[in-house]
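**Q** Okay, sequence plus prediction incoming.
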Amino acid sequence: MRWGRREAATAAAVALPRTAVELREVTHSYGDRTVLAGVSLTLKEPRIGVIGANGSGKSTFARLLNGLVVPTSGAVLVDGLDTRTRAREVRRRVGFVFQDPDAQIVHPTVAEDVAFGPANQGLPAEEIARRVDDVLARYGLAGHRDHPAHLLSGGQKQLLAIAGVLVMRPERIVFDEPTTLLDLANTRRVARVIDELEQDVVVVTHHLDLLAGFDRVLVFEDGRVAADGSPAETVPWYVTRTG
């Protein structure tokens, strides 16, 4: 079989071993406003939380992890792939769930929206249908498959956004404040969903209870990592700092 450059590059990316996400002296600015400054980290734990005040740089940090944002200087590497030059391959490995699911839902019906990602990946129709059925059943959305996506409840929309990422089977998922717009019952439901995932996760949140049992929590302050350790170490430090 003869492959073109694109097919060869994709095959090489798939063959790369899963190692870690690395940030090397990453700085990011919006115009003349610097939001991250000289951040160097290696992320390899299964459950990583990210906390900090509004404007601390945590959401920009989250977007750097799958190439939605590229650093002004420095580099972000996912299993050795530079997000600046290999963004498409990086996004196959790192999924992203937005705070507001309406920013992520792009098709009129539930099933169509979930099918969009794998169709974009060029998967066969039979495989797409099987994956869509599986993920809708998993998150209690099978009965809504032909339902207008914009008419779902807030909790159902967030589950749909998560399903739309999971159907592409990334190895890692970044959640940017996934429970901020939800009531208590749906916050607990999304927390259970995250807890049950097989994939590695990075969760940006203001809901500190979500981080119980996590392996590592980063605290951002003024564009830098101010604390880095277990939840038992960093969460009380952060609460005291903001208290």
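**A** Thanks, I have the structure now. Note that the coordinates shown come from a computational prediction; the quantities given were computed from them, not determined experimentally. Numbering: from 1, shown residues only.
**Q** going forward, measure contacts between C-alpha atoms and count neighbours the same way
**A** Fine.
**Q** does Met168 sit in a helix, a strand or a coil?
**A** Put simply, Met168 is coil when judged by DSSP: H, G, I helix; E, B strand; the rest coil.
**Q** Excluding covalently adjacent residues, which one is nearest to it?
**A** Pro118 (5.6 Å; Cα to Cα, 6 or more residues apart in numbering).
**Q** my guess is that neighbour meets Val165, correct?
**A** No - judged on Cα atoms under 8 Å, Pro118 makes no contact with Val165 at a distance of 9.4 Å.
**Q** Identify the residues contacting the residue nearest to Met168.
**A** Residues in contact with Pro118 (Cα atoms under 8 Å, 6 or more residues apart in numbering) are 128, 167-168.
**Q** for the spatially most central residue of the chain, helix, strand, or coil?
**A** The centroid of the chain falls nearest to Val174 when counting by Cα atoms, centre = their mean (1.8 Å). Recorded secondary structure, Val174: strand (three-state DSSP).
**Q** ok, Val167 - contacts?
**A** Per Cα under 8 Å, 6+ apart, neighbours of Val167: 114-115, 117-118, 131-132, 135.
**Q** ok, which stretches of this protein are helices?
**A** Using DSSP state H, the helices of the chain run over residues 5-15, 58-64, 87-93, 110-120, 125-138, 154-166, 184-196, 231-242.
**Q** One more to weigh against that first structure:
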Amino acid sequence: MNSISFSNVSVRVTVDGSDASKTLLHTVSLDLPEHRIGVIGANGSGKSTLLRLLNGLVEPSEGTVSVHGDDTVAAVRKVRSTVGFVFTDPLSQLVMPTGREDVELSLRRSIRNSKERSARAEAVLDRFGLLHLADQSIYELSGGERQLLALAAVLAVDPTVLVLDEPSTLLDLRNRELLRRTVAGLEQQVIMSTHDLDLALDMDRVLVVESGRVVFDGGAAEGVARYRALCAVGVDGDALSGPVTGGAPT
């Protein structure tokens, strides 16, 4: 059961001010057991919707999503203890004045004793090379330092699955490489959406999402090549309804 499964999943939202609806994701069926999975596609393609289904931030309009056998709607609290989610902008995730306080906040539910919680937070910050920044205001830190703090706060509670939604968007080259090395060394299963095709090439498997459909599912190099081709040609919606390459049809 150590896999993530999508079974005929669609997501629709109501268009403001009307009875009409918009489909964000079209009938996706996937089984995701690989250690490193990349999700690539244009802005608005459905990448974030796909990722947010993994820990109940978005609920399916049809179909089901399960994480290690737990339904993301019926067992959302258990799923969220299994799946850690890191957002694109760390300032939307870091809610305390300093990194130390944010990591301790993440640990509050699992470690009741304040001294033990403080020691654990310090160990987590040290693991990520952030201890020297622990007591600085998060607003004094660089984008890369904030992103690593957000990652540390999520990983402090030892999730089994780590979901990263475009984590390198706000990073310069040095911090992107630091993020890349950090992610490569994690024990957790990582599912990451990204516009950085070099990061995508590090993955064991790549999904290409376009207009709410998974149009490619397979190896990283092939997936990046398919995405480059889609961007170059400007493929329309009708062409995207064909068979998926390299994986289960969606």
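**A** Arrived safely, thanks for sending. None of these values were measured; they are calculated from a predicted model.
**Q** picking up where we left off before, structure 2: which residue goes with the residue nearest to Met168 of structure 1?
**A** In structure 2, the residue paired with Pro118 of structure 1 is Leu107, using TM-score structural alignment.
**Q** what's the distance between whatever residue of structure 1 lines up with Arg127 of structure 2 and Thr187 of structure 1?
**A** Mapped onto structure 1 by TM-score structural alignment, Arg127 of structure 2 lines up with Arg138. According to Cα to Cα, to the nearest Å, Arg138 of structure 1 and Thr187 of structure 1 sit 17 Å apart.
**Q** Of the two, which one has the most company?
**A** The residue with more neighbours, out of Arg138 of structure 1 and Thr187, is Thr187; 19 against 12, by other Cα atoms under 10 Å.
**Q** which one in structure 2 is aligned with that one?
**A** Using TM-score structural alignment, the partner of Thr187 of structure 1 in structure 2 is Arg176.
**Q** Count the residues that sit near the spatially closest residue to its match that is not a sequence neighbour.
**A** Nearest residue to Arg176 of structure 2 in three dimensions, chain neighbours excluded: Ser168, at 5.8 Å (Cα to Cα, 6+ apart). Using other Cα under 10 Å, the number of residues around Ser168 of structure 2 comes to 24.
**Q** Would you mind confirming that Ser168 of structure 2 makes contact with Thr194?
**A** Yes - Ser168 of structure 2 is in contact with Thr194 according to Cα under 8 Å; the separation is 7.3 Å.
**Q** what do we get in structure 2 for the residue nearest to the centre of structure 1?
**A** So, by TM-score structural alignment, Val174 of structure 1 is matched to Val163.
**Q** Wait, Met1 of structure 2 touches Asp71, no?
**A** No - Met1 of structure 2 is not in contact with Asp71 according to Cα under 8 Å; the separation is 11.9 Å.
**Q** When these two are compared, which one has more neighbours?
**A** Remark: of Met1 of structure 2 and Asp71, Asp71 carries more neighbours, 19 against 10, as counted by other Cα under 10 Å.
**Q** Thought Glu59 was touching the more buried one, still the case?
**A** No - applying Cα under 8 Å as the test, Asp71 of structure 2 and Glu59 come out as separate, 10.4 Å apart.
**Q** Spell out which residues are contacts of both of the two.
**A** Common neighbours of Asp71 of structure 2 and Glu59 (Cα under 8 Å, 6+ apart) do not exist.
**Q** from what I can see the residue nearest to the centre of structure 1 touches Val203, true?
**A** Yes - counting by Cα under 8 Å, Val203 is a contact partner of Val174 of structure 1 at 6.0 Å.
**Q** anything in contact with each of those two?
**A** Counting by Cα under 8 Å, 6+ apart, Val174 of structure 1 and Val203 have no shared contacts at all.
**Q** quick one: what's aligned to Arg146 of structure 2 in structure 1?
**A** Counting by TM-score structural alignment, Arg146 of structure 2 corresponds to Lys157 in structure 1.
**Q** Tell me, how many residues neighbour its match?
**A** With other Cα under 10 Å as criterion, Lys157 of structure 1 counts 21.
**Q** With adjacent residues omitted, what lies nearest to it?
**A** Leaving out its chain neighbours, the residue that sits closest to Lys157 of structure 1 by Cα to Cα, 6+ apart is Pro101, at 6.0 Å.
**Q** which one in structure 1 is aligned with Ser211 of structure 2?
**A** Aligned by TM-score structural alignment, Ser211 of structure 2 pairs with Asp222 of structure 1.
**Q** For its match, give its distance to Arg169 of structure 1.
**A** Counting by Cα to Cα, the gap from Asp222 of structure 1 to Arg169 of structure 1 is 34 Å.
**Q** try Arg5 of structure 1
**A** For Arg5 of structure 1, the distance to Arg169 of structure 1 - Cα to Cα - is 24 Å.
**Q** Who has more neighbours out of the two?
**A** Using other Cα under 10 Å, the more surrounded residue of Arg5 of structure 1 and Arg169 is Arg169, with 17 against 9.
**Q** How about the contacts made by the more buried one?
**A** Contacts for Arg169 of structure 1 (Cα under 8 Å, 6+ apart) come out as 92-93.
**Q** again, 6 Å this time
**A** Going by Cα atoms under 6 Å, 6 or more residues apart in numbering, Arg169 of structure 1 touches no other residue.
**Q** now do the same end-to-end measure for stretch 80-94 of structure 1.
**A** End-to-end for stretch 80-94 of structure 1, by Cα to Cα: 13 Å.
**Q** er, stretch 82-100 of structure 1 actually
**A** 27 Å.
**Q** counterpart of it in structure 2, which residues?
**A** The aligned range for stretch 82-100 of structure 1 is 71-89, by TM-score structural alignment.
**Q** and the matching stretch, which residues are buried?
**A** 71-73, 76, 79-80, 82-89 (16 or more other Cα atoms under 10 Å).
**Q** Dump those residues into a markdown table; add distance to Glu34 of structure 2 as well.
**A** Below are the buried residues of stretch 71-89 of structure 2 laid out as a markdown table (distance: Cα to Cα, whole Å):
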| residue | distance to Glu34 of structure 2 |
| --- | --- |
| Asp71 | 19 |
| Thr72 | 19 |
| Val73 | 23 |
| Val76 | 22 |
| Val79 | 18 |
| Arg80 | 20 |
| Thr82 | 16 |
| Val83 | 15 |
| Gly84 | 17 |
| Phe85 | 18 |
| Val86 | 19 |
| Phe87 | 21 |
| Thr88 | 23 |
| Asp89 | 26 |
